[in-house]
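> here are the coordinates; sequence isn't available:
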């Protein structure tokens, strides 16, 4: 499903009205009816006798709220409309719906000062539900009074809230919250999800997201240049390569994992396990010689290779030729987990990347070795996926982690275009961006996955999917989805707190099965 900015959505609305003759009042009516359907669902089906507060701003978002108010009133609800503007400020289609509401003999209650706000607080205390239609997708910055006080009153009331299009106080293009923001139980967004509803912190403020059809022609929603999309079960199912009846271990892909160091063998083992659990036919783990025995004992189903090492137990420069020989039999390279930043090992990483001829997935210390070497990307002879977290991305770009966090989507897209590699920026709603300008936003995963080794498993999963023949970009997006789903399954089984990376790896096959079979 495509994800759009506020400007892109305005363009779609305009095309529906101007090119296809769909009146704005029809779009607004459909939007309000979609809100009513979710209100009914949240209230258990019946709305008769229920007290509903509709908070309306002066724009089209407020007009959507007025449509919802009318239909809820007609269904028997006790509806009170609170208006955060003077009636004469309401224009266009919203003004039409305000006139209809008044002609029905219904009042609007202005919220302009302290006394009005106290009256709203008192009414909210007995309300069954709140419809938030104050601000729409054009909102930016921080809410000012009286809206700020209204939003705080709604959050303090603790009532179920249905937000119209976006929670008021949320920036639709970024997901940023710079002041008071409604914490919605559900958000009903129209036609397509907005970027800010699927990125944190916006995703947490939106609650359960409903994407409602308001009669914009469906083919319009898919038109346009490469854009942003949600990674869903349906698209991952289409991407996964089939497993034919005649498959054998050699036909299911060969992964070489170059990772680990003395004291950090766990990272290497988890990456290799992730590759094996994702369905790769043969996985070889290449580690420093002193680590090989422990790795072999831990990984029964993975082949191991011991490589020359430094005195500190990290990979030595002379390991390069042995790795090159192993790569002759590999379809993909996973590089980085647990390597450390030892200078000789870091130099090995750079030399290896300049020579590798198969797709590679670079993570952790593999990325740290590239800090300060911007020209390395031009030397890559094969497609690559890099999987930084915010700190690693900041080091690659020479900026601060806070800057990356504030601009996650833009940073991922800019880095992919600049480095000419697939960028997977880890975190809540993991982002996967291609050099061509397409981004997938992940929809799986949970906070329990914030545990050491989780990213190493992800590296292996992506490498395993590439080995099975997937395009590197789709493998990265699918890998993020399956990894997050495995984490969700593991959390459902064990709980989020105390979840281990090994628990996630164990559930990868179950995640793949769920996607392929369409189960819950």
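Received, thanks. Because the structure is predicted, anything quoted here is derived from the model rather than measured. Numbering: from 1, shown residues only.

> Only C-alpha atoms from now on, for both contacts and neighbour counts.
Noted.

> now the strands: where do they sit in the stretch 201-350 of the chain?
Taking DSSP state E, counting those that start in this stretch as the criterion, the stretch 201-350 of the chain contains strands spanning 208-212, 228-230, 254-258, 282-288, 303-307, 332-335.

> Would you reformat the ones you listed as CSV and include distance to residue 272 and mean neighbour count?
Converted to CSV, those look like this (distance: least, C-alpha to C-alpha, whole Å; neighbours: other C-alpha atoms under 10 Å):
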stretch, distance to residue 272, mean neighbour count
strand 208-212, 36, 18
strand 228-230, 28, 20
strand 254-258, 6, 30
strand 282-288, 6, 26
strand 303-307, 9, 21
strand 332-335, 9, 30
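
> Structure two is appended below for comparative analysis:
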């Protein structure tokens, strides 16, 4: 295991994001976001918008057939697929058959925003992970347990191109341990999960720990209390998926996504106060943050804290 690296602007500038090839949106990749339910349709809007805000070229979203037209109007930049839904208002696991082809055509697939039923989400995620390796996957919320349903061989076939974004309670469920045990040693827990699941792990909290299957680790202490708000995790997952679609490596996309999410929270806290800003406001901060982080020129009043 290598030393844990602190996420800072200087560190991120040393691992720059891929530059777009020309001005064509195709050169910035395609994201498919799968999720939503009748009770939480907005998670898809947050995640999809976040993917576009980090520069992904094309956005596709798949959600319950009954809410797809509404989502298409709310996010006019996206192509929206309506798929089979359960009587309870979630995506039916059988929808995986219709989604395998579009998933295979994308640079990144995000599964989980707005999905409430863990068993259904896990079954759907496990089925979509059977697609030909190549796309990067981000598994959020209820979908994360789909990865643990695969045997080691099927997890390894993705070559570490899977990212999961659990908080301490979700991590405890994935590993069969207590939340208190996760919180007692979050770094060791993240490293263990990354090795076992063959995935990049972002263990979210006031301090976020990132680990990859090769034993590398990063820590982000840059967040703020206001980021603990409904929908915030959907935006983070969208940032990571959008960066994967652009061609960033999984650990790189996760590090950039985690840091920019935290910096967006700090900027909103300065503008509005430490509590009360909304998850929907987070993505709008990202283009300027990303531009600042990509610049090595003179001081900028908008540049993130060093």
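All right, it came through fine. Remember, it's a predicted structure, so these values are computed and weren't measured experimentally.

> Post the TM-score for the overlay when you can.
Once superposed, chain against chain, the TM-score is 0.90 (TM-score structural alignment, normalised by the length of the second structure); 294 aligned residues with a C-alpha RMSD of 1.8 Å.

> can the strands of the stretch 201-350 of the first structure go into TSV with extra columns for distance to residue 6 of the first structure?
Formatted as TSV, these follow (distance: least, C-alpha to C-alpha, whole Å):
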stretch	distance to residue 6 of the first structure
strand 208-212	15
strand 228-230	13
strand 254-258	42
strand 282-288	45
strand 303-307	51
strand 332-335	38
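
> Please identify which of these is closest to residue 442 of the first structure.
Among the strands of the stretch 201-350 of the first structure, strand 228-230 comes nearest to residue 442 of the first structure, with 6.1 Å by C-alpha to C-alpha.

> center of the second structure - which residue?
For the second structure, the residue nearest the mean C-alpha position is residue 237 (1.9 Å; C-alpha atoms, centre = their mean).

> Checking my notes, that one in a helix, right?
Yes: counting by DSSP: H, G, I helix; E, B strand; the rest coil, residue 237 of the second structure is found in a helix.

> and it, what does it touch?
47, 110, 138, 139, 140, 165 (C-alpha atoms under 8 Å, 6 or more residues apart in numbering).

> That one pairs with which position in the first structure?
Structural alignment (TM-score structural alignment) places residue 237 of the second structure against residue 459 in the first structure.

> cool, residue 214 of the second structure as well?
Using TM-score structural alignment, the equivalent of residue 214 of the second structure in the first structure is residue 436.

> Tell me the secondary structure at its match.
Following three-state DSSP, we place residue 436 of the first structure in the coil state.

> circling back to that earlier point, make CSV out of the contacts of residue 237 of the second structure and add distance to residue 22 of the second structure.
Converted to CSV, the contacts of residue 237 of the second structure look like this (distance: C-alpha to C-alpha, whole Å):
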residue, distance to residue 22 of the second structure
47, 26
110, 26
138, 27
139, 30
140, 32
165, 32
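
> what's the longest helix along the second structure aligned against in the first structure?
Longest helix in the second structure by number of residues (criterion: DSSP state H): helix 250-272. Here helix 250-272 of the second structure aligns to the first structure at residues 472-494, judged by TM-score structural alignment.

> Tell me which residues of that stretch come out buried.
472-491 (16 or more other C-alpha atoms under 10 Å).

> Repeat that for stretch 61-78 of the first structure.
Within stretch 61-78 of the first structure, the residues that count as buried by 16+ other C-alpha under 10 Å are 61-73, 77-78.

> what's the matching range in the second structure for it?
Under TM-score structural alignment, there's no match for stretch 61-78 of the first structure.

> Just the terminal-to-terminal distance for stretch 270-285 of the first structure.
Start-to-end span of stretch 270-285 of the first structure (C-alpha to C-alpha, to the nearest Å) is 10 Å.

> How far off centre is that stretch?
Its chain's C-alpha centre and that of stretch 270-285 of the first structure lie 25 Å apart, by C-alpha atoms, centre = their mean, to the nearest Å.

> Give the aligned range of it in the second structure.
Aligned by TM-score structural alignment, stretch 270-285 of the first structure corresponds to residues 46-61 of the second structure.

> Then stretch 319-333 of the first structure?
Mapped onto the second structure using TM-score structural alignment, stretch 319-333 of the first structure spans residues 95-109.

> now do stretch 403-412 of the first structure
The aligned range for stretch 403-412 of the first structure in the second structure is 181-190, by TM-score structural alignment.

> Pull out the buried residues from that stretch.
Residues 182, 183, 186, 187, 189, 190 are the ones in stretch 181-190 of the second structure that count as buried (16+ other C-alpha under 10 Å).

> what's the most distant pair in those residues?
Among these, 183 and 190 lie farthest apart (C-alpha to C-alpha), at 10.6 Å.

> burial of the closest residue to residue 485 of the first structure other than its chain neighbours, as a residue count?
Excluding the flanking residues, the one nearest residue 485 of the first structure by C-alpha to C-alpha, 6 or more residues apart in numbering is residue 444, at 5.3 Å. Residue 444 of the first structure has 20 neighbours, counted by other C-alpha atoms under 10 Å.

> if I look at residue 444 of the first structure, how far off is residue 230 of the first structure?
In terms of C-alpha to C-alpha, residue 444 of the first structure sits 10 Å off from residue 230 of the first structure.

> residues touching the closest residue to residue 218 of the second structure other than its chain neighbours, list them.
Distances taken as C-alpha to C-alpha, 6+ apart put residue 5 closest to residue 218 of the second structure, at 4.6 Å, once the chain neighbours are dropped. Residues counted as contacts of residue 5 of the second structure (C-alpha under 8 Å, 6+ apart) are 217, 218, 219.
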